[in-house]
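In: coords below, sequence missing:
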């Protein structure tokens, strides 16, 4: 529920600070006083509308998915939007996006102002039926959950089978392509580090003659080696450093000469060809390592194609076994749904009768196997297509479905916000809406704007919106509520007759 709401600087409102209770919360007031502005501000405080208020803030009991949104729950979570140069959104003083705020709020709050046909969707109607059965037979919920789990498994395996069948259509082409790709790499047979070695050989070949010339010239130093050793001996200087240097020089030159001899047998053209092959491989795959990894993947693909037929056979057997289980559970679910269907329709028509609407039709039609079974729930309203209903009829039908759902609820249903749902209704029709809303208020916190005394009298909390130099709002006590109901009945000049009728309405509502 929403426990507290604060508004600062929005259109005709300078400030409003309200505390809300569970149940049916009614807003009344003269036309143009700011009722719709206040309702929009409450929605905006939780990200479900856009207004230009300086501050909009609501403290709510809703739980936030901390991992999903990166926010931390508090005993009361505070949703706030602040407008300065731009609008910023916060939850518990942590900055967030409007879309995140909207996503969290829409889980708990429904604004019944537009024609939202999702309430009449077959899956939504079927859910109401299932919840009614589960409320009486706890094992039914287990059957339904097991069916859903099995169907999820069935769908995964079926998707895998479709993938195999799709691949089978092009299996020969896929095999041919994999073999072709493997063959291209195998024709070159690259090894890791080979490109660096080839470039070094290319570099050495390009300087071979020069290297041999300078080595021949450098070898002349060895003819003076004995003279240097003798001179160091005469000078009584330890010649070890010179001997070590000359030994290392001998080794370097000998290795270089051996390398030059090896290069004699190397074909420059073959080195350049090999470098070009490796370069082409790198241009295609990025590196020798990536080319070898690609070959490995294609080899695995080729292996999977070879075993595909065996995998397909296993999948078909698994799918067939699971489908048999699902068909059994779907029949069991369907039998229980058909058993309660008549009673559910009778209850729904009871609410529709209260709301002065024609009787509904409710049927279960067979459909393709799915996560809920093999039933499709189809709702109709005698003599009128759902998309041809007036706004008043549409909203009263939604209320009847919500009231039906309340009967099997274990916990709270969240928050409902309604804009003048009793507008243009007769007194009897308005009272019927009020009674259904009072019934719903056992599970929902409901905010409603009303211009009718019947619904106003049913409120468990009543706020008056009025306007002098600015719009203001305050909670009414019992005596003030009777005065306000009388004003709604007779206008600004309240008659004793209106006051008596208002008191009678209020006291009857208190007795419910």
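Out: Now that the structure is in, tell me what you want to look at. Bear in mind that the values here come from a model prediction, so they are computed numbers and not experimental data.
In: CA only for contacts and neighbour counts going forward, please
Out: Will do.
In: Name the residues of stretch 53-66 that are buried.
Out: 53, 54, 55, 56, 57, 58, 59, 60, 61, 62, 63, 64 (16 or more other CA atoms under 10 Å).
In: roughly how far out does it sit from the chain middle?
Out: Mean-position distance between stretch 53-66 and its chain equals 20 Å (CA atoms, centre = their mean, to the nearest Å).
In: swap in stretch 354-369?
Out: Relative to the centre of its chain, stretch 354-369 is centred 31 Å away, using CA atoms, centre = their mean.
In: residues making contact with the strand or helix carrying residue 464?
Out: Under DSSP states H and E, the secondary-structure element containing residue 464 is strand 461-467. With contact meaning CA atoms under 8 Å, 6 or more residues apart in numbering, strand 461-467 is reached by 20-21, 23-30, 33-35, 456, 471-476, 481.
In: now do 10 Å
Out: 12-13, 18, 20-36, 38, 447-449, 456, 471-478, 480-481, 484 (CA atoms under 10 Å, 6 or more residues apart in numbering).
In: Mark which of those are part of strands, please.
Out: 13, 18, 24-28, 447-449, 471-475 (DSSP state E).
In: Now list the buried members of those.
Out: Among these, those classed as buried by 16+ other CA under 10 Å are 13, 24-28, 447-449, 471-473, 475.
In: what's the longest helix in the chain?
Out: helix 288-354 (DSSP state H).
In: Report all helices and strands that that helix contacts.
Out: helix 122-136, helix 138-169, helix 171-188, helix 268-285, strand 360-370, strand 373-381, helix 391-406, helix 427-440 (3 or more CA pairs under 10 Å, 6 or more residues apart in numbering; DSSP states H and E).
In: one step back: could you identify the most distant pair in the ones in strands among the contacts of strand 461-467?
Out: 13 and 24 (23.5 Å; CA to CA).
In: what ranges do the helices span in the stretch 1-150 of the chain?
Out: 35-45, 66-69, 98-108, 122-136, 138-169 (DSSP state H, counting those that start in this stretch).
In: on contacts alone, who are the packing partners of the shortest one?
Out: In terms of contacts (3+ CA pairs under 10 Å, 6+ apart), helix 66-69 is packed against helix 98-108.
In: Now for residue 496, how many residues are close by?
Out: Residue 496: 11 surrounding residues under other CA atoms under 10 Å.
In: pretty sure residue 140 is touching residue 336, no?
Out: Yes: if you go by CA atoms under 10 Å, residue 140 and residue 336 touch, sitting 8.6 Å apart.
In: the more surrounded of those two?
Out: Neighbour count, other CA under 10 Å: between residue 140 and residue 336, residue 140 has more, with 18 against 15.
In: Look up how far residue 269 lies from that one.
Out: Distance of residue 140 to residue 269, given as CA to CA, to the nearest Å: 80 Å.
In: Check residue 227 too.
Out: Counting by CA to CA, the gap from residue 227 to residue 269 is 46 Å.
In: And for residue 73?
Out: 73 Å.
In: Who has more neighbours out of the two?
Out: Between residue 73 and residue 269, counted using other CA under 10 Å, residue 73 has the larger neighbour count: 16 against 10.
In: Apart from its neighbours in sequence, what residue is nearest that one?
Out: Counting by CA to CA, 6 or more residues apart in numbering, residue 64 is the residue found nearest to residue 73 once chain neighbours are left out, at 6.2 Å.
In: try it against this one:
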């Protein structure tokens, strides 16, 4: 429910601050007084595009701020989805800067125009003679039928199932695409995987093979060097061990001449022991060295395979080859198991399709059951609105695909006169007829679901007094369950309002301002009388105005 609006520096409005309550509010004023300006300002907080030319004073920013009571609208999920602070009394502010930039805020949180527009659609439904295209939309027509059929929960369950169906269908398409593309490469990927598997790759194997290759490739040189070292130590004439043996004997004799020589003896003895141990080690290593051309060839072959694989896959080490091997195992495994996965998805999709078919059939059955009631109510109400021969032909048939609101094709045809063919609403109904049809449909909807605030903008233009009186009754009746605004030129409609505001112009210092004020009972009598007979108030106009109000 709209509870207030403040407009600053917009078109002919310098500063406007108005509060509203629930029920039926009528807004009147002379042509050109600025009723459309009021709607234009309101449209800014509903997410419509801003126009820099709408600034009253170009050097100052324009501000439009509205407060809404939204406790009944179940908008908490919307606020959560858009990361907005939820307040039952929500304030929306829109600013247009002199630079042309526009800013929007919901409860002081900045929002995009897209979010503001989505929220605005949930708060106010502005309806005029030029905004009746919605009538020709099958989704809207089905919404009316579903409201009568109480299909709300069924549609919610259906939509949840439809989401699962579409997700599963998409997953199946991806599997089929993968199968089609992967099969072409499957043989090559299998060959690459087999190559890597036969290489028996392990971390560190390359380093081990390279070390083994170095030993085998240089075995003769190693053996020669070990032999020469052993010979240096053990040569009978010039061997180091023989020389150390003689030195040990010399210092052994010196050891008896004091501690200094005894320490020297110990050092020589230690060197002799170390050299003797080295000699033994050289002999052992020499015995272990083998010259094995066959083993050298095997190691070289293994290394060359590793180098070739690394070059082929454009990597530098065994770890990278192992990673590629894992990826190939996954890819090859998917292709080999894809038939099983596809069969599972197809079965899952078949079950969901059956469930959706059953849910669609129930929706269709419920819809068909209320179509006669809707047709009768539409035709009876329109008869009271000056369309006694209005007739509808509403038919449902199964569609080929699952849609967002079921699996139905809807034919919603209209004829305004006897003997004329039925046709689509937008093609055979005039603007005035469309307005009355929309008013009738919205009044029916209001009985079955919580609608947002509704603002009717001069939809009664061009209709007679008696018809406008009935239109006023319908709007007044709707206001029992929702907030209704009507911008009108007709006193018959204006008299039905619980609250009456007047939009007027006021000149001050050669500057025109659009203003708006609530009317007292006495002021309403004068306003209605002027709407009936002009500025020159007559006794009959005053009497007629009082009669309308009573």
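Out: Perfect, thanks for sending it. Note that the coordinates shown come from a computational prediction; the quantities given were computed from them, not determined experimentally.
In: Just name the closest of the buried ones among the ones in strands among the contacts of strand 461-467 of structure 1 to residue 110 of structure 1, please.
Out: residue 447 (10.4 Å).
In: so what's the residue opposite residue 475 of structure 2 in structure 1 once aligned up against?
Out: Counting by TM-score structural alignment, residue 475 of structure 2 corresponds to residue 437 in structure 1. Contacts for residue 437 of structure 1 (CA under 10 Å, 6+ apart) come out as 23-24, 399-400, 402-403, 416, 431, 444-446, 448, 455, 458-459.
In: roughly how far apart are residue 437 of structure 1 and residue 34 of structure 1?
Out: Residue 437 of structure 1 is 23 Å from residue 34 of structure 1, by CA to CA.
In: do residue 478 of structure 1 as well
Out: From residue 478 of structure 1 to residue 34 of structure 1 the distance is 22 Å (CA to CA).
In: Can you get me a residue count around residue 158 of structure 1?
Out: Neighbours of residue 158 of structure 1 (other CA under 10 Å): 16.
In: Please read the previous query as pertaining to residue 397 of structure 2.
Out: The burial count assigned to residue 397 of structure 2 is 12, neighbours taken as other CA under 10 Å.
In: Tell me who's in contact with the aligned partner of it in structure 1.
Out: Counting by TM-score structural alignment, residue 397 of structure 2 corresponds to residue 366 in structure 1. Residue 366 of structure 1 makes contacts with 334, 373, 374, 375, 376, 377, as judged by CA under 10 Å, 6+ apart.
In: can you count the residues close to the second one?
Out: I take that to be residue 373 of structure 1. 23.
In: I'd say it and residue 147 touch.
Out: Yes: under the criterion of CA under 10 Å, residue 373 of structure 1 makes contact with residue 147 at 7.5 Å.
In: Between these two, which contacts overlap?
Out: 326, 327, 328, 329, 330, 333.
In: rewinding a little: relative to residue 288 of structure 1, how far out is the match of residue 475 of structure 2?
Out: On the measure of CA to CA, residue 437 of structure 1 and residue 288 of structure 1 end up 73 Å apart.
In: now residue 74 of structure 1
Out: For residue 74 of structure 1 relative to residue 288 of structure 1 (CA to CA), the value is 56 Å.
In: neighbour-wise, which of these two wins?
Out: Higher neighbour count among residue 74 of structure 1 and residue 288: residue 288, with 23 against 14, using other CA under 10 Å.
In: who are the neighbours in contact with the more buried one?
Out: 185, 189-195, 278-279, 281-282, 294.
In: and if you look at residue 130 of structure 1?
Out: 124, 140, 141, 144, 333, 336, 337, 340, 372, 408.
In: neighbours around the fifth one, how many?
Out: Meaning residue 333 of structure 1. Counted with other CA under 10 Å, residue 333 of structure 1 comes out at 23.
In: I'd assumed residue 144 was in contact with it.
Out: Yes: using CA under 10 Å, residue 333 of structure 1 is in contact with residue 144, at 7.2 Å.
In: Overlap in contacts, those two.
Out: With CA under 10 Å, 6+ apart, residue 333 of structure 1 and residue 144 have common neighbours 130, 372, 373.
In: any chance of the helices and strands packed on helix 288-354 of structure 1 in TSV, with distance to residue 507 of structure 1 too?
Out: Converted to TSV, those look like this (distance: least, CA to CA, whole Å):
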stretch	distance to residue 507 of structure 1
helix 122-136	33
helix 138-169	40
helix 171-188	80
helix 268-285	84
strand 360-370	33
strand 373-381	35
helix 391-406	24
helix 427-440	14
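In: So for residue 421 of structure 1, which of those sits nearest?
Out: Counting by CA to CA, and looking across all of those, nearest comes helix 391-406 at 7.0 Å.
In: Where does whatever helix or strand comes next after the closest one end up in structure 2?
Out: Downstream of helix 391-406 of structure 1, the next assigned helix or strand under DSSP H and E is strand 414-418. The alignment of strand 414-418 of structure 1 onto structure 2 (TM-score structural alignment) spans residues 452-456.
In: how far does the matching stretch sit from the chain's center?
Out: 28 Å.
In: before we move on, what about stretch 155-165 of structure 2?
Out: 17 Å.
In: Relative to structure 1, what is the average displacement of that stretch?
Out: Superposed on structure 1, stretch 155-165 of structure 2 shows a mean distance to its aligned partners of 5.5 Å (mean CA distance after the TM-score superposition for structure 1).
In: in that stretch, what's buried?
Out: 155, 158, 159, 161, 162, 165.
In: I'd like these as TSV, with distance to residue 512 of structure 2 appended.
Out: TSV is the format used below for those (distance: CA to CA, whole Å):
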residue	distance to residue 512 of structure 2
155	52
158	56
159	53
161	58
162	57
165	60
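In: Put together CSV for the contacts of residue 366 of structure 1, with distance to residue 307 of structure 1 on each row.
Out: Listed next are the contacts of residue 366 of structure 1 as CSV, based on distance: CA to CA, whole Å:
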residue, distance to residue 307 of structure 1
334, 40
373, 34
374, 35
375, 38
376, 40
377, 43
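In: tell me which of the residues you listed are still there in structure 2?
Out: Counting by both residues aligned by TM-score structural alignment, their matches' CA atoms under 10 Å, structure 2 reproduces these contacts from the contacts of residue 366 of structure 1: 334, 374, 375, 376, 377.
In: got the residues you listed as TSV, with neighbour count and distance to residue 219 of structure 1 columns?
Out: Output for these, formatted as TSV (neighbours: other CA atoms under 10 Å; distance: CA to CA, whole Å):
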residue	neighbour count	distance to residue 219 of structure 1
334	19	101
374	19	95
375	23	98
376	19	98
377	22	101
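In: Looking at those, which is nearest residue 356 of structure 1?
Out: residue 377 (23.5 Å).
In: correct me, but that closest one touches residue 129?
Out: Yes: if you go by CA under 10 Å, residue 377 of structure 1 and residue 129 touch, sitting 8.9 Å apart.
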